[in-house]
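Visitor: Here is the input, now give the coordinates:
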Amino acid sequence: MNRTLYTLLFHLGLPLIALRLWLRARKAPAYAQRIGERFARGLPMMQQGGIWVHAVSVGESIAAAPMVRALLARYPHLPLTITCMTPTGSERIRSMFANEPRVQHCYLPYDFPWAAARFLDHVRPKIGVIMETELWPNHIHQCAKRGIPTVLANARLSERSARGYAKFARLTRPMLAEMSLIAVQTETEAQRFRDLGAHPECVQVTGSIKFDLTVDPQLLSRAARQRADWQTLDRPVWIAASTHAGEDEVVLSAHRQVLAHHPDALLILVPRHPERFDSVYELVRQQGFTGVRRSSGEPVTRETAVLVGDTMGELLFLYALADIAFVGGSLVPNGGHNLLEPAALDKPVLSGPHLFNFLEIAALLRNAGALKESSDAVGLAAAVQGLIEQPDQAKAMADAGLAVIKANQGALSKLLDGIGGLLR
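Guide: Next up, the predicted model:
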C-alpha cells in the first residue's frame, strides 16, 4: 500500500469514521462537539509561525507538558499550538495551560491530505513535534511539502508495532524518510526505525522525557492539608489510578481484603475515562462500600471507605494524597500507564502484569526494587497490606523509584537541543 491507496481507503472509510464518532458520543457526549475541527473546519483563530505539538490523548499530553513548558521558556517570542484527538486529552491540555496565553489548542484534523493542508495553512508552524508514535502519513507529507521539519519525540516502537509497519513498507518507508528527527527512548527502538526506512542520521537515542518530570512543592503541601482536613493522616490510604473496565472489581475485592485487617483503610479509585465515572461509583455502592465522589465536594469521613476520583486534571494531586499507588491498565491487557508519576511523588508503586507499553521503564523500576506486580485481587491485597504493615519497606521502594527517575533524567535537554537545531 502506498500513500495514494491509503488516502483512497481513508476517504472510503468516512462512514465508519462518522459511525465511530457517533458511538463514542453515546458514551462520552464531548465527542459530538467540535466535529468541524476534525475536518479542519471552524478552527479557532490562532497566532501563526510558532511550534506545533501533537499529543494524541491524556497520557501523551501529560508526557508533553514538561517539553511544552521548556519550549515556552526557551522561545518566548513563539506561540505553541497543541493538538490532540480525544476530549479527555483536550480537557487536560486546557487545564494544564489555562494561564498561558501563548498556548493555543484544537483537535488535529483527520489524516486527509486536504484537511492536513488546511490545518497547516491555518497554523503555519515553523516545526511540528509529534509525541511518541502517532504517525499520520498525509500530515507528515504536507509538512514536508511546505518545508516544515517534523520531530517524533519520545518515540516508542514495540516489536509488534514494527512488524505491523513493515507490512506496509511502501507507505511507511517514505513517511519515515520525510521526518527530520526521531528521538527514541532506546537503541532497540532506534534500530527498528532505521530498519523501517528512517534516515540513520535522523534517529537519535535521547531516552524517555517522562523521567524529566518535576513535582510542584505546593502540590505536596496542598495534599498534606487535605489529608489533615479529612483527618486521614493516621489512616492508610492507597490509590488505584487509571483503571479500565474489568479492573475495578479486582481492586474493590482487594480493598475488601485489606479492610479485613485494616478497617480504617481508604481507597482512592480513579477510572481512566470520564465516561466510566458514573458506573464505577455505582459499582462501589453496589458492593456495599461507603463511597464519596470527588466531584461532589463532600468531605471524606471516618466512614468513607472509597473515594472515587471523578474529576479531570487532578491525578497527580490524588496520587499525592495516597501512601501506596497502584497503576491501572495493567490487570487487563491494556499495556499499563505511566509508572513514573507516583514514583516521582515518592510512592511505592504497584501494578498488574500487563505492562507492554512500558517495558523498559517497568524493568528499571522492577530491578531497582521500586515496583511490585500482582495478577489478581489476592496478590494485590497482599501487596497493599504488606506495605501498610512494613513502612520501612514502603519507604525503601519509594526511595528506589526516585533514584531511578534521577538516574535517567536528561532526555528532555537532548530533545530540546534537537528541536533547536531544526528551528532556524
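
Visitor: hey, let's count contacts and neighbours off CA atoms from now on
Guide: OK.

Visitor: Am I right that residue 295 falls within a helix?
Guide: Yes: membership of residue 295 in a helix is supported by DSSP: H, G, I helix; E, B strand; the rest coil.

Visitor: Distance check, the closest residue to residue 261 other than its chain neighbours against residue 367.
Guide: Spatial nearest neighbour of residue 261, chain neighbours left out: residue 385 (7.9 Å); criterion: C-alpha to C-alpha, 6 or more residues apart in numbering. Using C-alpha to C-alpha, to the nearest Å, residue 385 is found at 22 Å from residue 367.

Visitor: I have a second one here; can you model it like the first so I can compare?
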Amino acid sequence: MVATYNIIIYLYTKLLALAALFNNKAKLLVKGREAQVVKALPKSLWFHFASLGEFEQGRPVLEEVKSKYPDVPVVITFFSPSGYEVRKNTALADAVYYLPQDTFKNARQFIDSINPVMAVFTKYEYWYHYFKQLHSRHIPLYVISGIFRPGQVFFKWYGSLHREMLKMVTWFFVQDIPSKHLLQNLGISNVTISGDTRFDRVWANAQAPKALQHIAEFKNGKKLFVAGSTWPADEALFTQLINQHPGWRFVFAPHEIGDSKIAGLEQTLSGILTVRHSNIEALNEQTRVLIIDNMGMLSALYQYADMVYIGGGFGAGIHNTLEAAAFGVPVIFGPNYQKFKEARDLIEKGAGFSINNQEELLTTVNRLMANEDLSNAAAQIAKHYVDSHIGATNTIMSYIIDKHPLL
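Guide: Predicted coordinates:
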C-alpha cells in the first residue's frame, strides 16, 4: 500500500508541474516549494493547515499555544497557496512554508530541520510520511477540530493505509459524537469531543470586529445584503433580486478576486451600477453594488449585514457560514451543504436557508424581508448557536498544558 501511495504522490507531482503551466494557483504552489529554504531550528511548535479556512479555524489554539510557550519558535505550513499567500507574513509564526511534497525524503529532511516538539493539524490533511516520521520519533501529533463521515476513505475496504495514519495520531479532538464513534469502531480510543475551534474564532471576531467606515457610509442607514465567498454560479442568481429591491444595498466579496473574475461579476450584473472597492472614491447615492476586490475584509463585513448569502453551494461545498452567524444574521446558501454540520444545524434551527435556484433565492429573501419577526428570530438563533458552542480551545489547551507543562 505504501508503494501505491508513493506512486500516486509521484504522479500528482508530475500533474501539478503540468498544471502550473496554465493554472496560477498550481504555479504558485510549485514555484513556492522550489524557492523556499527551510531554516534549521533547535526546536519548534509545528502547525499545519490545508488552506486559509483551516488557518482561521485553528488560529485560537495557535494563539493560545504561542502565548503559553512564547520562547518556542512557531512553524506554520500550508498546502494551498490560498493560505500561504495570505498568511506568509503572519506575526503568529517565526517561519511559514509550503508543506513539501509528502515523500520519505522530504518528510525526514523537513522534520530534521524544524525539530518539532509537537505538531498540530487542523480538521484534516493526512500525509503518510510526515505522520510516520513524527510517530517514529515519538513527537506528539494532535488533530484538532477533526470531523469524520462514513464515506471517507478511512472507513472503506481500500483505506488500510489511511487507517494506519489514524493510528499514528497522539490524540484526536473531534467536533461531534458521530466522529468519535467512527474512530472507536476502528479501535481508536484516544479521542476527546472538544467541539469546533471555529466557533471560538468567529465568536472572538464578533466581539471586536474591525470597523469599516466606508462600508458604513455605503450602507448609509439602508438594509445591506452581503454575498460572501461567491463563485460565478452563485453570482448568476442575483440580478433579479437586486433589481426587485432598490432600497437595499449589496456587497459582493468573491472567493477569487483576479481581474478577470471581477470583470465577469461586473458583466453578470451589467445594467446595475457597481463599484469596485479599489475604486471606492467612485461611490455615490446611485451605487447599488460594492464589489470587494481584495482579501481580508469579509469577516468584518458581516457586522454591517442584514442578510447574508454564502457561496460555494453550487460547487464543491459552501464556505464559512459561522463568520456571519456570529453577528446574528440569517444565512442563505446553495444546495451542497450536507458535509457541513454547522450548516445542517442552522437549517434545523431556522437560522439557515438552502436554495437550489434563482426562484428559491427570491422566495427565501422576499419571505425574510417581508416578515421582520421571522428575520429577527433567525438572526437571534444564529447568534445563540455560535455563542453556545464556544470552548473547544480551552478543552484542547487543558490537555496540551497537562501533557507539556514545561515543553
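
Visitor: any idea how far the aligned partner of the residue nearest to residue 261 of structure 1 in structure 2 lies from residue 329 of structure 2?
Guide: Under the alignment (TM-score structural alignment), residue 385 of structure 1 pairs with residue 366 of structure 2. Computed as C-alpha to C-alpha, the residue 366 of structure 2 to residue 329 of structure 2 distance reads 15 Å.

Visitor: Show me which of the two is the more surrounded one.
Guide: residue 329 (29 against 14; other C-alpha atoms under 10 Å).

Visitor: Can you find the partner of that one in structure 1?
Guide: In structure 1, the residue matched to residue 329 of structure 2 (TM-score structural alignment) is residue 347.

Visitor: same deal with residue 39 of structure 2?
Guide: By TM-score structural alignment, residue 39 of structure 2 lines up with residue 45 in structure 1.

Visitor: burial count for its match?
Guide: The burial count for residue 45 of structure 1: 10, using other C-alpha under 10 Å.

Visitor: Please tell me how far the residue mapped onto residue 234 of structure 1 from structure 2 sits from residue 305 of structure 2.
Guide: When structure 2 is aligned by TM-score structural alignment, the residue opposite residue 234 of structure 1 is residue 221. Distance, residue 221 of structure 2 to residue 305 of structure 2, by C-alpha to C-alpha: 11 Å.

Visitor: more neighbours, these two?
Guide: Per other C-alpha under 10 Å, whichever of residue 221 of structure 2 and residue 305 has more neighbours is residue 305, with 23 against 10.

Visitor: out of everything not next to it in sequence, what's closest to the more buried one?
Guide: The spatial neighbour of residue 305 of structure 2 that comes closest, neighbours along the chain excluded (C-alpha to C-alpha, 6+ apart), is residue 224 at 5.1 Å.

Visitor: In this structure that neighbour contacts residue 248, no?
Guide: Yes: the criterion here is C-alpha atoms under 8 Å, and residue 224 of structure 2 meets it with residue 248 at 5.8 Å.

Visitor: The strand or helix carrying the match of residue 385 of structure 1: average distance to aligned residues in structure 1?
Guide: Residue 366 of structure 2 is part of helix 358-370 when elements are defined by DSSP states H and E. Here helix 358-370 of structure 2, set against structure 1 after superposition, deviates by a mean of 2.5 Å using mean C-alpha distance after the TM-score superposition for structure 1.

Visitor: Give me the residues contacting that helix.
Guide: Around helix 358-370 of structure 2, the neighbours that count as contacts under C-alpha atoms under 8 Å, 6 or more residues apart in numbering are 237-238, 241, 353, 355, 374-375.
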